[in-house]
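Participant: predicted coordinates and the sequence they were generated for:
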Amino acid sequence: MPADSATAPGVLVPVEVHFDDLDALGLLHNARYPLLVERAWGAYWAGHGFGYEGDWAAAEDACNAVRELRIGYERPVTRAGGYAVHLWLDRLGTTGLTYGFRFCSADGATTYARGSRVLVRLDAATLRPAPWSARFRDAGRALLRPGG
């Protein structure tokens, strides 16, 4: 992960932490961070016309699998409310991509966790790696970190 990920290009996607996302100590449970990041990515891509509606063959670029997930927790989230996920692409390959993320305050100023995730685009019939579509690659370029 780049040390300057707080200033990386990308987008801030609003997310909501609910009371039932907190653990017995009143902290956002560690397993909820990746879930909230996934929801932010889903919202971002849905806004660009990509999504899954029950048919993997029709899903095209939304037919993908996680190869790797890394996350580091920097400070606890101690209350429910509005937050954001800062999303960007570190690498956009032919069949895979690596994205970076920060779970942060709604304005992006405070970082609670940061990480990266590697996705592989799959062919729905064979579950083997398949190339991203040109439309997906075009949409992703807007989030691509220089040199990625």
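Facilitator: Ah, there it is. Numbering: from 1, shown residues only.
Participant: use CA for all of it now, contacts and neighbours both
Facilitator: Will do.
Participant: what residues does residue 14 make contact with?
Facilitator: By C-alpha atoms under 8 Å, 6 or more residues apart in numbering, residue 14 lies in contact with 40, 82, 83, 84, 85, 106.
Participant: the same query, at a cut-off of 10 Å, please.
Facilitator: Counting by C-alpha atoms under 10 Å, 6 or more residues apart in numbering, residue 14 touches 36, 39-40, 43, 82-86, 103-108.
Participant: how about residue 106?
Facilitator: By C-alpha under 10 Å, 6+ apart, the neighbours of residue 106 are 12, 13, 14, 15, 16, 81, 82, 83, 84, 85, 86.
Participant: what about the nearest residue to residue 121 once chain neighbours are set aside, how many neighbours?
Facilitator: Closest residue to residue 121 apart from its sequence neighbours, by C-alpha to C-alpha, 6 or more residues apart in numbering: residue 64 at 4.3 Å. By other C-alpha atoms under 10 Å, 22 other residues sit near residue 64.
Participant: alongside the first one, take a look at this:
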Amino acid sequence: MSEPARTALFRMPMALRWRDLDAFNHVNNSTFLTFLEEARIRWFESLQREWLNDTMMPLLAAVQLNYRAPIPYPADVEVSLFADRAGNTSVTIGHRIESPDGATLYADGHVVMVWIDPSTGRPIPLPDAVREMANAASAP
């Protein structure tokens, strides 16, 4: 059974670079994480509200990544992010890496981001911009 369609809170096209490849001439598995990181940072910046400063910063707490198919070179991909859950101090962000036409799923899964006070290393409430966007995107 396929998963129900979700509305992406952010989509980002990416062109592969030669340096992304491994000895088998496809994208190295660790590079998938770099693609996801870049998409998350671009999403946070697109909020045009504060999500990072001297008193708050996101910390990657968990990653779940299913490798579904190798990404060949040359190719373009699209990274999609989804709001899976917004908690008090964390947000679970679903992700998919696909071909631009959506015909090939290369990877999917989710990450958990926790906001902390960098001076103490302790969790703090999610920034309003992140919470509002995640709640709006996950609403039915």
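Facilitator: Done, it's in. Note that the structure is predicted; figures quoted are calculated from it, not measured.
Participant: TM between them?
Facilitator: Scored against TM-score structural alignment, normalised by the length of structure 2, the superposed chains reach a TM-score of 0.87; 137 aligned residues with a C-alpha RMSD of 1.9 Å.
Participant: related to what we said a few turns ago, can you turn the buried part of the contacts of residue 14 of structure 1 into a PyMOL selection?
Facilitator: With 16 or more other C-alpha atoms under 10 Å as the criterion, this PyMOL line picks the buried residues out of the contacts of residue 14 of structure 1:
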select buried, resi 36+39+40+43+83+84+85+86+103+104+105+106+108
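Participant: before we move on, back to that, which among the contacts of residue 106 of structure 1 gets closest to residue 60 of structure 1?
Facilitator: residue 13 (23.2 Å; C-alpha to C-alpha).
Participant: tell me the first helix or strand C-terminal of the top helix by length along structure 1.
Facilitator: Ranked by residue count under DSSP state H, the longest helix found in structure 1 is helix 32-46. Per DSSP states H and E, the first helix or strand lying C-terminal to helix 32-46 of structure 1 is helix 56-59.
Participant: ok, back up a step: show me the contacts of residue 14 of structure 1 that map onto strands.
Facilitator: 82, 83, 84, 85, 86, 103, 104, 105 (DSSP state E).
Participant: quick one: those residues as JSON lines, columns for distance to residue 124 of structure 1 too.
Facilitator: Shown next, in JSON lines, are these (distance: C-alpha to C-alpha, whole Å):
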{"residue": "82", "distance to residue 124 of structure 1": "36"}
{"residue": "83", "distance to residue 124 of structure 1": "34"}
{"residue": "84", "distance to residue 124 of structure 1": "32"}
{"residue": "85", "distance to residue 124 of structure 1": "29"}
{"residue": "86", "distance to residue 124 of structure 1": "29"}
{"residue": "103", "distance to residue 124 of structure 1": "31"}
{"residue": "104", "distance to residue 124 of structure 1": "34"}
{"residue": "105", "distance to residue 124 of structure 1": "37"}
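Participant: and of these, the nearest to residue 8 of structure 1?
Facilitator: Checking those against residue 8 of structure 1 with C-alpha to C-alpha, the nearest one is residue 86 at 8.8 Å.
Participant: OK, contacts around that closest one?
Facilitator: Residue 86 of structure 1 neighbours (C-alpha under 10 Å, 6+ apart): 5-14, 37, 40-41, 100-108, 111, 114.
Participant: how about the nearest residue to it, chain neighbours excluded?
Facilitator: residue 12 (4.4 Å).
Participant: ok, now residue 59 of structure 1?
Facilitator: Using C-alpha to C-alpha, 6+ apart, the nearest residue to residue 59 of structure 1 is residue 52, at 5.2 Å.
Participant: quick check: the gap between the residue opposite residue 85 of structure 2 in structure 1 once aligned and residue 56 of structure 1.
Facilitator: Using TM-score structural alignment to pair residues, one finds that residue 85 of structure 2 aligns to residue 91 in structure 1. For residue 91 of structure 1, the distance to residue 56 of structure 1 (C-alpha to C-alpha, to the nearest Å) stands at 24 Å.
Participant: would you map the strands across structure 2?
Facilitator: In structure 2, the strands defined using DSSP E lie at 10-15, 57-67, 76-86, 90-98, 105-117, 122-123.
Participant: just the buried residues of the first one, please?
Facilitator: When burial is assessed from 16+ other C-alpha under 10 Å, strand 10-15 of structure 2 yields the following buried residues: 10, 11, 12, 13, 14.
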